[in-house]
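> Structure for this input, please:
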Amino acid sequence: MLTRKQSDLLEFIHRRIKADGVPPSFDEMKDALDLRSKSGIHRLITALEERGFIRRLAHRARALEILKLPEAMETRLASENTAPTAPVVDPKPSAMPAEIAAMAMNLPVMGRIAAGVPISAISEISHEITVPGSMLGQGSHYALEVRGDSMIQAGINDGDVVVIRETGTADNGDIVVALIEDQEATLKRFRRNGKRIALEAANPAYETRIYSDDQVRVQGRLVGLIRSY
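Okay, the predicted model is just below:
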């Protein structure tokens, strides 16, 4: 039997993994549960792990895996019209299960995106990549190859390919492709405060960059991640 806070945290982690393909940060979990410090989140995570609901993956920053959900929660979530989980997959069609490969789609890889210092704006297709249909929802999508390590604590590494749903809007906490002054593109977490936009890294070695809202245009939102080993 889970406490209310344990249940709320488990559901929040589950929903964020389904929406973004990566778990939330401890700061995001703290804010979502309206706790004053991250120590409370650590205690809740430990309790969920001890009860077999989640697993912390060793030697990886911000890596949580949902092992199971309480039956009542699983039934309730299954009845909701939610987007499918965006899994980390091997992009080679031969490595996909047959039922997923059958729904696979080719997406254009629009060059490289900086997870670090912004690089030149992306404008040309470099090649295509095969993506499971289960990773995609409604709308148009494209892929980008990640360069840099500023998003490693969000589970996004140098060399990964991110799948982006085209959109011009974002909610606070979304990982987005942001075009800065129509010249530079970067992959960062989006925060709006009035007429100011913060583009946050997920690596303490990089500072948060603050812009006026007319300097930043959202080009898309992260929905999946593809990693080759």
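
> going forward, measure contacts between C-alpha atoms and count neighbours the same way
Will do.

> Would you mark the buried spots in the longest helix along the chain?
Selection of the longest helix in the chain by residue count, based on DSSP state H, yields helix 4-20. For helix 4-20, the buried set under the neighbour-count rule, 16 or more other Cα atoms under 10 Å, comprises 6-7, 9-20.

> how about CSV for these, with distance to residue 177 added?
Converted to CSV, the buried residues of helix 4-20 look like this (distance: Cα to Cα, whole Å):
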residue, distance to residue 177
6, 32
7, 32
9, 27
10, 28
11, 26
12, 23
13, 22
14, 23
15, 21
16, 18
17, 18
18, 19
19, 16
20, 13
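
> wait, residue 141 sits on residue 135?
No. At 10.3 Å, residue 141 does not count as touching residue 135 under the criterion of Cα atoms under 8 Å.

> To compare with the earlier structure, here is another sequence to fold:
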Amino acid sequence: MDKTVSQIIKERRIELGLTQLQIANRVEVSEGTVSRWESGNIANMGRDKIAALAAILELNPGIITGWDEEATIAPSAVKIPVLGRVPAGIPFAAIESIIDYEEIPIEMARTGEFFGLQIKGDSMAPRILDGDVVIVRKQPNIETGDIAIIMVNGDDATCKRVMHHENGISLVSNNPTFQPRFFTAQEIEKLPIQIIGKVVELRGKF
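Purely as a prediction, here's the structure:
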């Protein structure tokens, strides 16, 4: 008898030696939600959760969606969602809808949670151009000089190089025509300023 999607999810999790709580933490859902998925309640699973779960379990997303009944374990790569455009200039609210997918090596996917973001603007030119996609590893802290995706005021997302100082941080553009933006430690807490993740790869578009 063919296995159900919920059976595949559970068996694959156990095969990889992962607990429901570990899956929940990485997909950013509750442990109870993972339990429901493994019990067959997957009708309302969002596309971002499908992509994240597939990456963690090293499965083709088609297995979870049921779109590809012949899909098997992905041999070398997994798909991650590309989220709404993020300005590389004056920040504006990031669109959270999935607009595309990119593949990353399975070895990379095992090291954390990844997603893609499409850049708008030229403040990170000439290295990162309007329309390019950056691959981001979700992490709350980065080293000074790293390029990151930062949330400003809680709902504005921007791509900038982060420089740490004793009394705050600066968000620096590659394009010298854009002035650095400095935030004090108090502003970081009040606005707030939040590091969403580190840019680890650039997918240039032509």
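
> joint contacts of residue 141 and residue 135 of structure 1?
Where contact means Cα atoms under 8 Å, 6 or more residues apart in numbering, no residue is in contact with each of residue 141 of structure 1 and residue 135.

> if you count what's nearby, which of those two comes out ahead?
Using other Cα atoms under 10 Å, the more surrounded residue of residue 141 of structure 1 and residue 135 is residue 135, with 23 against 20.

> what's the distance between that one and residue 108 of structure 1?
Separation of residue 135 of structure 1 from residue 108 of structure 1 (Cα to Cα, to the nearest Å): 15 Å.

> Then residue 89 of structure 1?
Relative to residue 108 of structure 1, and taking Cα to Cα, residue 89 of structure 1 is found at 17 Å.

> Let me see the ranges of the helices in structure 2.
5-15, 20-27, 31-38, 47-57, 61-65, 106-109, 185-190.

> Three-state assignment for residue 28 of structure 1, please.
The local conformation at residue 28 of structure 1, judged by DSSP: H, G, I helix; E, B strand; the rest coil, is helix.

> Now check structure 2 for the residue matching it.
Applying TM-score structural alignment, one finds that residue 28 of structure 1 falls in a gap with respect to structure 2.

> Without its sequence neighbours, what residue ends up closest to residue 28 of structure 1?
By the measure of Cα to Cα, 6 or more residues apart in numbering, the closest residue to residue 28 of structure 1 outside its immediate chain neighbours is residue 173, 7.8 Å from it.

> got the contact list for residue 104 of structure 2?
By Cα under 8 Å, 6+ apart, the residues touching residue 104 of structure 2 are 77-80.

> Which ones among the residues you listed map onto strands?
The strands in this structure, assigned by DSSP state E, contain 77-80 from the contacts of residue 104 of structure 2.

> Would you format the residues you listed as JSON lines with neighbour count and distance to residue 10 of structure 2 included?
JSON lines is the format used below for those (neighbours: other Cα atoms under 10 Å; distance: Cα to Cα, whole Å):
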{"residue": "77", "neighbour count": "19", "distance to residue 10 of structure 2": "21"}
{"residue": "78", "neighbour count": "26", "distance to residue 10 of structure 2": "19"}
{"residue": "79", "neighbour count": "24", "distance to residue 10 of structure 2": "20"}
{"residue": "80", "neighbour count": "27", "distance to residue 10 of structure 2": "21"}
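
> Which single one of these is nearest to residue 8 of structure 2?
Closest approach to residue 8 of structure 2 among these (Cα to Cα): residue 78, at 16.8 Å.

> Relative to residue 166 of structure 1, how far out is the equivalent of the closest one over in structure 1?
In structure 1, the residue matched to residue 78 of structure 2 (TM-score structural alignment) is residue 105. Between residue 105 of structure 1 and residue 166 of structure 1 the distance is 16 Å, computed by Cα to Cα.

> How about residue 5 of structure 1?
Using Cα to Cα, which is the criterion applied here, residue 5 of structure 1 is 34 Å from residue 166 of structure 1.

> just residue 118 of structure 1 next, same as before
Computed as Cα to Cα, the residue 118 of structure 1 to residue 166 of structure 1 distance reads 19 Å.

> before we move on, what about residue 202 of structure 1?
From residue 202 of structure 1 across to residue 166 of structure 1, the span is 22 Å (Cα to Cα).

> again with residue 110 of structure 1
To residue 166 of structure 1, residue 110 of structure 1 is 12 Å away according to Cα to Cα.

> which other residues reach stretch 187-197 of structure 2?
136-142, 148-154, 168.

> how does it look with 6 Å?
Surrounding stretch 187-197 of structure 2, the residues in contact under the criterion Cα atoms under 6 Å, 6 or more residues apart in numbering are 136-140, 148-154.

> I'd like the contacts of residue 104 of structure 2 laid out as JSON lines, including distance to residue 55 of structure 2.
Converted to JSON lines, those look like this (distance: Cα to Cα, whole Å):
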{"residue": "77", "distance to residue 55 of structure 2": "9"}
{"residue": "78", "distance to residue 55 of structure 2": "6"}
{"residue": "79", "distance to residue 55 of structure 2": "7"}
{"residue": "80", "distance to residue 55 of structure 2": "7"}
